[in-house]
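> pasting a predicted model and its sequence here:
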Amino acid sequence: MIPGEHGPVRGGAFYDAPQVADRYLRHRHSGVHSPNHVMEEPALLDELGPVADLRVLDLGCGDAAIGRTLLAAGCRSYLGIDGSAEMTRAATATLAGTSGRVDTMDIEKFSAPPHAFDLIISRLALHYVDDLDSVLTACRRSLSPGGRLLITVVHPVITSHEARRSTEQARTDWVVDDYFHTGARRRSWLGDTVTWYHRTIEDYVTALTRADFAITSLRECAPRHDRFDGDMAEFARRRRVPLFLLLAGSRP
């Protein structure tokens, strides 16, 4: 069946619906009009620090654009995992000519030998995951002592229930409702229906500490002035509502 035809889909399968991956990648790489470019990415790069000689795993790698950046910065190895066949095809093309690798795999089925990686990143993927505890436990197990985990997710004020209005104008506010009612949420996005798993900020922090990570950073990815190419109206719009949450932790 076509994903979304008989109900919402989650995870990588959503991006295998016709044209969804293309729509997403066009939006994600649209410069100042991409919240990823002006908010999530600069916060992530700030937190990464030096990556030379690190073995890196990217859970939910998408088109693996960050993979080329990390390899160019000297990381020892890069492995991207994504549940979408469309995204892994895009990632394979992105990593062509590098030592980076990519596999098609559901994040919730991820496992690796102990101490296989020094850094695990997951960008805007874990809100597709139902069993977050098992994923974080697998991450901790596969990290070397002192290894780091760095994740970004759609901000909980966005994954909470919101009343959509019919308008073609750029959105400037969001209605937050049922914030403490966590779990699966259906939503229309990129021309299809998807399931995201809503969690509070407290839920994410608790899940990380339960998996025995020492939390080293929590950021809400405020827009970066230098990323807007002088478009102050867009900068002002992006300052109104948090769109992303970043959490970093280390393995004792």
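On my side now, so go ahead.

> C-alpha only now, for contacts and for neighbours.
OK.

> and the contacts of stretch 237-252?
Stretch 237-252 has contacts (CA atoms under 8 Å, 6 or more residues apart in numbering) with 35, 39-40, 43-44, 47, 140, 143-158, 172-174, 205, 208, 212-223.

> next one: stretch 75-91
11-16, 21, 51-65, 67, 70-71, 99-107.

> among the contacts of stretch 237-252, which are in strands?
Counting by DSSP state E, the members of the contacts of stretch 237-252 that fall within strands are 143-154, 214-219.

> look up how far residue 204 lies from the residue nearest the centre of the chain.
Centroid check for the chain by CA atoms, centre = their mean gives residue 124 as the closest residue, at 1.4 Å. Look at residue 124 and residue 204: by CA to CA, to the nearest Å, they are 13 Å apart.

> then residue 40?
17 Å.

> hmm, residue 136 and residue 211 touching each other?
Yes: here residue 211 reaches residue 136: they are 6.1 Å apart, a contact under CA atoms under 8 Å.

> ranges for the strands of the chain?
Counting by DSSP E, the strands of the chain are 55-59, 77-82, 101-104, 117-123, 143-154, 183-189, 192-198, 214-219, 244-250.

> how far does stretch 62-71 sit from the chain's center?
Taking CA atoms, centre = their mean, to the nearest Å, the mean C-alpha location of stretch 62-71 is offset from the chain mean by 13 Å.

> got the buried residues for that stretch?
62, 63, 64, 66, 67, 68, 70, 71 (16 or more other CA atoms under 10 Å).

> please apply the same query to stretch 171-189.
For stretch 171-189, by 16+ other CA under 10 Å, it's 174, 179, 182, 184, 186, 187.

> now do that stretch: everything it contacts.
8, 130, 156-163, 193-200, 237-238, 240-241.

> same check, this time on stretch 63-72
Against stretch 63-72 from outside (CA under 8 Å, 6+ apart): 25, 51, 77-78, 80, 87-92, 94-95, 98-100.

> neighbour-wise, which of residue 40 and residue 204 wins?
residue 40 (26 against 18; other CA atoms under 10 Å).

> for the residue lying closest to that one once chain neighbours are set aside, what are its contacts?
Spatial nearest neighbour of residue 40, excluding adjacent residues (CA to CA, 6 or more residues apart in numbering): residue 221 at 5.6 Å. By CA under 8 Å, 6+ apart, the contact set of residue 221 is 39, 40, 42, 43, 242, 243, 244, 245, 246.

> closest to residue 232 among the residues you listed?
residue 39 (14.5 Å; CA to CA).

> distance-wise, check the closest one relative to residue 156.
15 Å.

> likewise residue 51?
With CA to CA as the criterion, residue 51 and residue 156 are 29 Å apart.

> here comes the other one, which I'd like you to weigh against the first:
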Amino acid sequence: MKQNKYDDKAFFQNYSQMARSVEGLDAAGEWHELQTLLPDLKDKRVLDLGCGFGWHCRYAREQQASSVVGVDLSENMLRRARELTDDPQIEYRQAAIEDIHFEQNQFDVVISSLALHYIEHLHEVYRKINYCLVSGGTFILSVEHPIFTARAEQDWHYDAKGEKVHWPVDHYHEQGQRIANFLDHDVVKYHRTMATHLNELIGAGFIIQKVAESKPSLKMMEQVPGMSDENRRPMFLMIVAMKE
């Protein structure tokens, strides 16, 4: 299933009002950690899958990447990305991540941020990514954490006063489709266990180099109300893998 909620007018309008959509990477709660996982991008050929507004594409060029290709299924996303970009070394292409077809050894680094949990057959995508990376190339991804995706409700358990009691985890080993409410719309996501995330990468020919689970920065906890609750469970999973 190739889902394109971002070309729905109401959904895109809601997304465009999110802090990360307005302020960019510094407003993304996981960026302070994801940034440290990126390799040296100088003179690298970079592919960004699910590039959205192009924030990571432009960051890669700021770090002196030689060229960047950003791929996204949404026409709305790419239109905004092009409006925000003034750089001939960044190319945006409209395509589903499942449909990518790049040449062997075309890229040195592949990035995908918060897009792969929308894909059903992820192992096939991993094989395509492995094919287009050079030997020793790096794949950095972030997805919603399995603790977060296990239940379609994706919400806290509250007491009678409306206070957050705990984050419930259930049906963890029942992998597959979840229909979650995001930005007041039903969105299809796919739940995988931690083991499946890692083993699918290994099966596609990657070596796992580092795994991180998101937690808020001190700055965000000071500035964003309720952000300290993000320490109670990880919302995002980040993995660095290298092509053998």
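Arrived safely, thanks for sending. Computed from a predicted model, the values in this text were never measured in an experiment.

> and residue 177 of structure 2, what pairs with it in structure 1?
Mapped onto structure 1 by TM-score structural alignment, residue 177 of structure 2 lines up with residue 184.

> swap that for residue 94 of structure 2, please
Aligned partner of residue 94 of structure 2 by TM-score structural alignment: residue 104.

> cool, and residue 228 of structure 2?
So, by TM-score structural alignment, residue 228 of structure 2 is matched to residue 236.

> what's the answer for residue 30 of structure 2, then?
That one, residue 30 of structure 2, aligns with residue 40 by TM-score structural alignment.

> so what's that match up against?
152, 221, 244, 246.

> apart from its chain neighbours, what residue comes closest to the last one?
For residue 246 of structure 1, ignoring the flanking residues on the chain, the nearest one in space by CA to CA, 6+ apart is residue 152 at 4.4 Å.

> and what of the third one?
Nearest residue to residue 244 of structure 1, sequence neighbours excluded (CA to CA, 6+ apart): residue 155, at 4.2 Å.

> please report how far the one you found lies from residue 116 of structure 1.
30 Å.

> neighbour-wise, which of these two wins?
Neighbours were counted for residue 155 of structure 1 and for residue 116 using other CA under 10 Å; residue 155 has more, 22 against 16.

> show me where structure 2 has its helices.
9-16, 19-23, 31-37, 55-62, 75-84, 122-132, 146-149, 194-203, 218-223 (DSSP state H).

> burial of residue 220 of structure 1, as a residue count?
19.

> tell me who's in contact with the aligned residue in structure 2 for it.
In structure 2, the residue matched to residue 220 of structure 1 (TM-score structural alignment) is residue 213. Counting by CA under 8 Å, 6+ apart, residue 213 of structure 2 touches 145, 234, 235, 236, 237, 238.

> of the residues you listed, which are reproduced in structure 1?
For the contacts of residue 213 of structure 2, the aligned pairs still in contact in structure 1 (both residues aligned by TM-score structural alignment, their matches' CA atoms under 8 Å) are 145, 234, 235, 236, 237, 238.

> pull out the buried residues from those.
Members of those classed as buried by 16+ other CA under 10 Å are 145, 234, 235, 236, 237, 238.

> give the burial count for residue 233 of structure 1, as a bare number.
There are 9 residues near residue 233 of structure 1, going by other CA under 10 Å.

> quick check: it vs residue 173 of structure 1, distance?
Taking CA to CA, one finds residue 233 of structure 1 at 14 Å from residue 173 of structure 1.

> what do you get for residue 98 of structure 1?
42 Å.

> count the residues that sit near the counterpart of residue 132 of structure 2 in structure 1.
With TM-score structural alignment as the criterion, the equivalent of residue 132 of structure 2 in structure 1 is residue 142. Neighbour count of residue 142 of structure 1, defined by other CA under 10 Å: 22.

> go on, residue 116 of structure 2?
For residue 116 of structure 2, using other CA under 10 Å, the count is 21.

> over to residue 139 of structure 1?
28.

> can you get me a residue count around the counterpart of residue 109 of structure 2 in structure 1?
With TM-score structural alignment as the criterion, residue 109 of structure 2 lines up with residue 119 in structure 1. Residues near residue 119 of structure 1, counting by other CA under 10 Å, number 24.

> repeat that for residue 11 of structure 2.
Residue 11 of structure 2: 16 neighbours (other CA under 10 Å).

> counterpart of it over in structure 1?
Using TM-score structural alignment, residue 11 of structure 2 sits opposite residue 20 in structure 1.

> which of the helices of structure 2 sits closest to residue 158 of structure 2?
Nearest of the helices of structure 2 (CA to CA): helix 146-149, 16.1 Å.

> and that closest one, how far from structure 1 on average?
Compared with structure 1 after fitting, helix 146-149 of structure 2 has a mean deviation of 1.1 Å; criterion: mean CA distance after the TM-score superposition for structure 1.

> where in structure 1 does that helix fall?
By TM-score structural alignment, helix 146-149 of structure 2 lines up with residues 156-159 in structure 1.

> cool, and stretch 43-60 of structure 2?
Against structure 1, stretch 43-60 of structure 2 falls on residues 53-70 (TM-score structural alignment).

> okay, now the equivalent of residue 90 of structure 1 over in structure 2: neighbour count?
Using TM-score structural alignment as the criterion, residue 90 of structure 1 maps onto residue 80 of structure 2. Residues within reach of residue 80 of structure 2, counting by other CA under 10 Å, total 14.

> who are the contact partners of residue 189 of structure 2?
Counted by CA under 8 Å, 6+ apart, residue 189 of structure 2 has contacts 117, 118, 119, 149, 177, 178, 179, 180.

> against residue 192 of structure 2, how distant is the first one?
Read it as residue 117 of structure 2. 8 Å.

> between those two, point out the one with more neighbours.
The neighbour count for residue 117 of structure 2 versus residue 192, taken as other CA under 10 Å, is higher for residue 192 (24 against 20).
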